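[1] Quick one: sequence plus predicted model below, questions after.
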Amino acid sequence: MNRQLSSNNLMANFFSFSEIDLLVFGLIVLFNVSLAVSAAYAQPLSRPSVVGSVRDAAGKPVEFATVLLLKTGDSAPATSSVTSQSASAAKLVKGAVGDAHGRYVFDNIGPGTYQVAAQMVGYQKTTSALFTVVADQPEVKVPPITLLQSSQTLGEVTVAAKKPFIEQLPDKTVINVENSIVSAGGTALEVLEKAPGILVDNQNDRITLKGREGTLIMIDGKPTYLSAQEVVNLLRNTPSNGVESIELITNPSARYDAAGNAGIINIRLKRGSRKSGTNGSSTLGAGYGRFPKASAGLTLNHRAGGLNVFGNYNYDYRESFGSVDALRKFGSGDSLTTVNNLGYRPSTAQNHTFKVGADYALSKRTSIGVMANGLISNNQATIDNKNLVYDAKGQLEQTVTMINVSTRGTNRLATNVNFKHTFDTLGRELTVDADYSRVTIQPQDNMRTRYLGTGGEETQPELIQRNRPPSTVTIRAAKADYVHPLHQGGRLEAGGKISYVTSDNDVRFETLTENGYVADPQRTNHFLYDETITAGYLNANRDWGKWSVQAGIRAEHTRSLENSVTLSKVIDRNYLNLFPSAFLTYKANQDHQWRASYSRRIDRPNYQDLNPFVYVMDPYTYNQGNPFLRPQYTNAFQVSYTYRNETNISLSYNHTTDVITGVNEQQERVMRVTTVNLAALDNINLSVSLPLKPTNWWNLQPSANVFWNAYNAEFAGQRLDYRQLSANLTLNQSFILPYGLTAELSGFYNSPSVYGMMHFRGMGQLSVGLQKSLWDKAATLRLNVSDILHTMRSGGTLNFASTNLSFISQWESRVARLTFTYNFGNRNLKTARQRRSGVEDEQNRIGGGNN
């Protein structure tokens, strides 16, 4: 099958879906239209509206103020008051956000006595005089509410409102990177290492969450659709200076993509301030470990009326290294052979990340937005692999060296168009997103292998090879989400999504001969992968006093096409899955909340694991894909308790079938690394987060994740039933010191764990940071040192079937960094409207085009 014919067929598949695609998508559209039509005809009889405006002391409109409609008793004083006791004791009826002209509207208000409270960051809260609404009034006009400015300055507000580095919420954990001292100048991957429940395996480029593989990595609420290795590389090349926060969600609802059996990691990039006028910040940083590092960044934001334009750019330069010491044994008796692999990899990386976008409020209820973010990365490395081969008596037989001069260029561009319309003040709204992104990876490997005897002499001619495995991943996606409030506190949500992902990986592996470079047919392969997912969901929730119930169902139809052009082999898959979810919450009072949840999730094999091509890692190790991988499915159960929205305790059980797992197979002298489906994995996790404040200048946030992993499978004709009790412990502390100094001390420890047939040893690190505010808090100077005890060492053993392997690896984890940030422009805290979808309001949903 030639490439042109294949491309035409795939485009035809995109524009001409299968019957199941059309059926699912048609039902989604029909359901949303019927909801909108029924809602339009089912509006209750018109009742009076309450209208008014919010002004400052000069009589100018206060943009996007928060306005509350309160129902009070007739005995309350009919006067305006900044600290009205009647307002604090009144019952909240509705909330709203004023428009760019300071105006607000409350529709459909029943008879009674009311008061309006208005508030805005930087102003004192103010309430109106009492007024009465009667049934036959068409409209009640409230006199303008005047807000007086607070005496607080920007700097004071910033200190008081600073979020903790780790914020534990009932349904997710938030890592607030933006204000973290110990994270300044690092990478997004280094920040993840400090997150509770996260294990980053730098040796094998994988990320686990609470002991489980298969996390869905999202950037600004959009899936990356990259392989696990490419995701790790992406995070490794993303500077932390451009990251606002990282969200960890272990049990998502039906509104999320069903991918990610361990949960979702959403990385939110900075988008600039939401204050009126023009403002921004600039950052300069430098660091040194064994090698130098440098960074610079600029963030700009302009808001005027209903228009907000924002953007940021970050540059990161870093030199670093990695090393590995691995020992492999194969054979037995007199044929026992031991290979000691010593690898050293110095590297240089230059990364450019950017984000630009605009939001515009067409009206007080309708807004549109566009956004683009991207990464341009160039990496160079010299990989020096030395393999010492010993016989059964421990005598050196041979030394095989391989020098690989490697370059890697990565370009990523993601664009989004977002539309949001709120139909009324009851919360009925529609959000539509269209996304396009493209990732291009251009790696090059130039390998020179030499075979040396015990005296250093050449025992056979050197081998010169080169590898060019360029790949391109293109994503097109569109989705719509509709929220419809029901009577008595209920809510109905529905939506649909379609995504079309194509991957083109053209591996050209060549060996130098007397006649020039000749392609190696065993390692050269042109592989195309195309995947169309059509999804629809229905989600409903309802409150009954202290109880809250949410239930949903998500349907996803997947059509994937694997095409090995070189091998003339095509695998076509077509399947439909249902993913139910349910959540039950009991809120005893403001301090105590209980929650139980269930969800079913899927992880589809990524294109790199499906590609059957061979990638040479060293003369004795190669990696090969598996085109017959199947998706893995997980049933996840969780119960949790939250105290004062701070302390969180959760217990979860997860059962995964057809577990996608990396394995190692010894084939004579060469080890084959591949990915297979194992039968089942059971995971039990106990998570505890307990913030403490011993004094007013000292905050602690310890957390613990204790998990039990148990594999139940067969591989290579042998039983694999490894079981391991493991723990992830984190402790983050912040201190307020004299002379305007603040400090952070952050540490974590990951105990020994098991992954497939591999046992990993424990590791951890301790990092410290110091911060000083300058120039009336317009500038900040941060100094931090990561891994001050130099304890970050990854190691493990594998002893299964004929494979016997142990290794230890390290990288440049101890680095000192100095970062300077300067804030400029309008520092007035007249905060403009912060766009949030109805999903965020109800379930802190990831998504929305320009969040």
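    Yep, that arrived.

[2] Please make it C-alpha for all contacts and neighbour counts, starting now.
    OK.

[3] got the residue ranges for the helices in the stretch 1-150 of the chain?
    Taking DSSP state H, counting those that start in this stretch to define them, one finds helices in the stretch 1-150 of the chain at 3-15, 19-41, 85-89.

[4] highest average neighbour count across those helices?
    Stretch with highest mean neighbour count among those: helix 85-89 (a mean of 16; mean count of other Cα atoms under 10 Å).

[5] That helix - contacts with which helices or strands?
    On a contact count with 3 or more Cα pairs under 8 Å, 6 or more residues apart in numbering; DSSP states H and E, helix 85-89 meets no helix or strand.

[6] what comes into contact with it?
    Contacts to helix 85-89, defined as Cα atoms under 8 Å, 6 or more residues apart in numbering, come from residues Leu70, Thr72, Ala76, Pro77, Gln115, Ala117, Thr127.

[7] In contact with the second one, which residues?
    The contact partners of Thr72, taken as Cα under 8 Å, 6+ apart, are Ser86, Ala87, Ala89, Ala90, Lys91, Thr113, Tyr114, Gln115.

[8] which one among those gets closest to Gly122?
    The shortest approach to Gly122 among the contacts of Thr72 belongs to Ala87, at 19.9 Å (Cα to Cα).

[9] State the distance from the closest one to Thr173.
    34 Å (Cα to Cα, to the nearest Å).

[10] What of Thr338?
    According to Cα to Cα, Thr338 and Thr173 sit 45 Å apart.

[11] Pick out whichever of these two has more residues nearby.
    Neighbour count, other Cα atoms under 10 Å: between Thr338 and Thr173, Thr338 has more, with 25 against 20.

[12] Give me the nearest residue to the residue positioned nearest the centre of the chain, chain neighbours excluded.
    Centroid-nearest residue in the chain: Asn266, 2.0 Å away (criterion: Cα atoms, centre = their mean). Spatial nearest neighbour of Asn266, chain neighbours left out: Met218 (4.6 Å); criterion: Cα to Cα, 6 or more residues apart in numbering.

[13] ok, second structure coming up, stack it against the first:
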Amino acid sequence: MKTFCALLILLSVAYSSFGQITGKVANRQQEPVPFANVVLYHTQDSSIVSGTATDEKGMFSIPEVSAGRFYLKVSSIGYTSLQSASFEITALNQHLEIFQLILSEENTALNEVVIAAKKEMLQHTSLGKVINVQSSLITKGSNALQVLERLPGVITDRRNNQLSLNGQSGVTVMLNGRRLQLSMEELMGLLENTVADNIEKIELITSPTAGYDADGGAGIINIVLKKSEGEGTTVNVSATAGYGYREKALGSLSLSQGFDKATLFASYSFLHEVGRSGYMGGGTSNRGFLPSPSRAIFSGISRKFVRAHTITLAAEYRLTSKTTLGGDIMYARNNTHNLADNAVTWEFTNGDYLGFSALSDGFQKRNNLVSSLYVKNKLSEQSQLNFDLSYIRYTSDSPALISSNYFDRQGNPMIPQNPIFTAGNRGESLSNILAGVLAIDYSLELNNKVSAGFGVKGSLAENRNDSKIERKLEESWEIDPRSQSAVYSQEKIAAIYAQWKYVLHPKSTIQAGLRYEYWQREVNLYDKPFTMAKLFPTVTYTFTPSDKATLSINYNRRISRPAYTDLISNLFYNDPTFVFSGNPLLKPTLTDVLKADYTTRGLTLGLSLQHEVHPILRYQITTNQTKDIGISSPQNLDYQKSINLFVSYPLSVTKWWKIWASSTTSLRNYKVSYSLKPAEKTFVFQNLNLSQNIVLPKNFEVELSGWYNFPFFEGTNHIKGFGVLNAGIAKKLPRNRGTFQLSLPDVLRSFGVHTHISGMTPIVFNISTVAHWRDESAFYQVVKLTYSRSFGKSTAHTLKRSDNEEKDRIK
């Protein structure tokens, strides 16, 4: 600690021998211009000395300027570039403050919208990473879930409907900064319906401040949809045709209209897709309700027929120079037909044999509505008050019919004597989720060194699930007594927070926040509600020794609450001896993280220590009290401790070849007690992510991206390494007539997950099974061709909202 303090003192002394230039950039309406480029030049030879960008308030600072005569050049998209008068830095005048640099709006009317600059695909912030998905060729023709699969550190498990970030479970997903209070299965369905063409960027927030919900132990994934950004009218169209197992089609149309005081945005997308996935495997077990120990060989092939419609509307209006009113709404409708062929054969040690095959014919109709209304009030130059009201509604109807057949070793039909082997099952699950959230945030800049933010938030969510499962006995149907029905759950969360930022030195700042959350969940099947009240602190220290390097140290505490479907869900069958269900004894996960990040010249190094109490893993195998069936349900680990190293580096091989590489390495230790005996495991988790962009002559562009997870452990299971390589090529037509993009996801056809159930420790019934699940792209080469084009006029717009303003509004 003494060494570190001495280093800070030495840096402060060294800093005092240099000059500093600060100032503000604004437009003619006296509004700040965020993220404008400010470059310092020597007057004598016009050589570049240094440069920076304005923050969300239009402020900039250029430190470590030696004595001499200089001038500034300021530029920003949509504005005419500005060159300042020359000025001088001397020993007596080391700190120069430029009151305001005014940029003039550039009125440019185009027959077609031409994108002059392309954002870097991966950008680092103090909160985490920002991925500009529109900079990727692979985005075209994809949905939000497929885009998430390609992001550095994100793992999507569509077999088990799970998301993890940097190898850690407990991820909160937000849409435009609002938490989606859905179960993971319902969330995966919504992401599959969200067309990637409508996504502006995705934020991976691994160091959230106290202003964010405390939910999400591994962090937050925030999906930001496109909105209108300028005056005039722009129209974007996109059409995708593809084929894999069978046909795929996607179309989207968006309209942006900007006025002097208002912006409007509307989009519509349609998705039609027929996909196929499957699994196969085998293993041994000793289930007491079967004649004797057995060896089973099983398989399942699922065919999914999807039709989805999504409509997005957004508007913003400036009531006065200080008050802005806005709102947005997204409605998604999905109809899915699932056909699954499941088969199992049992070879018993007593010589018996039983074969089973079943056709599962299921339908699902989903309707999702996510909406918000907000007001931003700029009370003064130093303070702002925001109100945000959001409403979410989700409905789902999922009827299913399972027809079962049994046969002997010779393939002859038979009727098993054990009553657990039914002739079929049928059921229906009706779900209805309503959630309302009200948030009030107040920000205040006390002086040029101290700023603060305060807020309160309340949410109320209701979940209704009316489900039943019937089993066929001979020619009649009866209710399965193990199934749940008429489940009602209500969840209340109240939160209050305070967040402070203090500039210790021109090169260092500290942010500290404290969030208090009260959580209550009531379920009609239980007498007492579950309640929890916790404090969630967060502290971040940032040191910037130069404009090319930043060191950040952060501590935060988070919680991962189980979804209501994790606690109680309708049963469904994989085979007559095995069901999927919820776990009413599931506990929330509390996570403490201490991390340090260092960024210099694009290189990012991150080191973190993480401790989780009762982390949640889904689809773990246990049994009921009577031990007459196998149950796959969510379970808590006792704990998990990890040391994590993250490395990311953008490499420009040439002007036309860029590479983005990242790696996550984690040393983990965890304990599991829901197995036959408590067991501990220590292992190394390793993930690699690579993306490269190659610009070729004649307006061709190529992208290769991929990721690989080395072997790792998950609860009682061991998972082999797996990865994917994607490819895309684009051709921009002359005279801005649009772009053709060819996408080849999983070109090596490798997307398969190989799991050894009980590969870490023995589990119930001494099950030892190896299963291999493969996505559609592992069976067939998927090819997608997209044509996109933009039309209209675009000028700079006065209603500019920075990323930080958006975050302040949506917390």
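    Structure's in. What do you need? Predicted model only: the values in this text are computed from it and were never measured.

[14] residue in the second structure matching the residue nearest to Asn266 of the first structure?
    Matched by TM-score structural alignment, Met218 of the first structure corresponds to Met174 in the second structure.

[15] Ok, Val549 of the first structure next?
    Checking TM-score structural alignment: Val549 of the first structure goes with Ile510.

[16] max-length strand in the first structure?
    strand 396-422 (DSSP state E).

[17] Over which residues of the second structure does the helix or strand that that strand is followed by lie when aligned?
    Reading on from strand 396-422 of the first structure to the C-terminus, the next helix or strand found by DSSP states H and E is strand 429-452. On the second structure, the counterpart of strand 429-452 of the first structure by TM-score structural alignment is residues 384-407.

[18] How far away from the center of its chain is the matching stretch?
    Offset of stretch 384-407 of the second structure from its chain centre (Cα atoms, centre = their mean, to the nearest Å): 19 Å.

[19] Have a look at how far, on average, that stretch is from the first structure.
    Aligned to the first structure and superposed, stretch 384-407 of the second structure gives a mean residue distance of 0.9 Å (mean Cα distance after the TM-score superposition for the first structure).

[20] Can you give me the buried ones in that stretch?
    384-407 (16 or more other Cα atoms under 10 Å).

[21] Quick one: residues contacting the counterpart of Gln490 of the second structure in the first structure.
    Matched by TM-score structural alignment, Gln490 of the second structure corresponds to Asp530 in the first structure. Residues near Asp530 of the first structure by Cα under 8 Å, 6+ apart: Leu10, Tyr500, Val501, Thr502, Ser503, Ser560, Leu561, Glu562.

[22] My read is that Leu594 of the second structure contacts Gly606, right?
    No. Applying Cα atoms under 8 Å, one finds Leu594 of the second structure not in contact with Gly606, separated by 10.7 Å.

[23] circling back: pull out the buried residues from the contacts of helix 85-89 of the first structure.
    Applying 16+ other Cα under 10 Å to the contacts of helix 85-89 of the first structure flags Leu70, Thr72, Ala76, Gln115, Ala117, Thr127 as buried.

[24] Quick check: the farthest pair among these?
    So, these by Cα to Cα: farthest apart are Ala76 and Ala117, at 14.3 Å.

[25] For Ala26 of the second structure, see how far away the residue mapped onto Ser377 of the first structure from the second structure is.
    Aligned against the second structure by TM-score structural alignment, Ser377 of the first structure finds its counterpart in Asn334. Relative to Ala26 of the second structure, Asn334 of the second structure is positioned 45 Å away (Cα to Cα).

[26] And for Phe348 of the second structure?
    In terms of Cα to Cα, Phe348 of the second structure sits 79 Å off from Ala26 of the second structure.

[27] go on, Gly216 of the second structure?
    Counting by Cα to Cα, the gap from Gly216 of the second structure to Ala26 of the second structure is 37 Å.

[28] who's more crowded, those two?
    Taking other Cα under 10 Å, Gly216 of the second structure and Ala26 do not tie; Gly216 has more neighbours (23 against 19).

[29] That one matches what in the first structure?
    Checking TM-score structural alignment: Gly216 of the second structure goes with Gly260.

[30] And Phe710 of the second structure, by the same measure?
    Aligned partner of Phe710 of the second structure by TM-score structural alignment: Ser751.

[31] roughly how far apart are the nearest residue to its match once chain neighbours are set aside and Tyr615 of the first structure?
    Closest residue in space to Ser751 of the first structure, ignoring its immediate chain neighbours: Gly762 at 4.1 Å, by Cα to Cα, 6+ apart. Counting by Cα to Cα, the gap from Gly762 of the first structure to Tyr615 of the first structure is 29 Å.

[32] And for Arg448 of the first structure?
    Counting by Cα to Cα, the gap from Arg448 of the first structure to Tyr615 of the first structure is 15 Å.

[33] now do Gln488 of the first structure
    60 Å.

[34] more crowded one of these two?
    Using other Cα under 10 Å, the more surrounded residue of Gln488 of the first structure and Tyr615 is Tyr615, with 19 against 9.

[35] quick one: secondary structure of the residue of the first structure most remote from its centre?
    No residue in the first structure sits farther from the centre than Gly455, which is 52.5 Å out by Cα atoms, centre = their mean. Three-state call for Gly455 of the first structure (DSSP: H, G, I helix; E, B strand; the rest coil): coil.

[36] got it, and Leu253 of the second structure?
    Leu253 of the second structure is classified as strand under three-state DSSP.

[37] ok, it - how many residues close by?
    For Leu253 of the second structure, using other Cα under 10 Å, the count is 19.

[38] Would you mind putting the helices of the stretch 1-150 of the first structure into TSV with distance to His421 of the first structure alongside?
    Below are the helices of the stretch 1-150 of the first structure laid out as TSV (distance: least, Cα to Cα, whole Å):
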stretch	distance to His421 of the first structure
helix 3-15	28
helix 19-41	12
helix 85-89	31
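
[39] Going by residue numbers, what spans are helices in the stretch 601-750 of the first structure?
    607-610.
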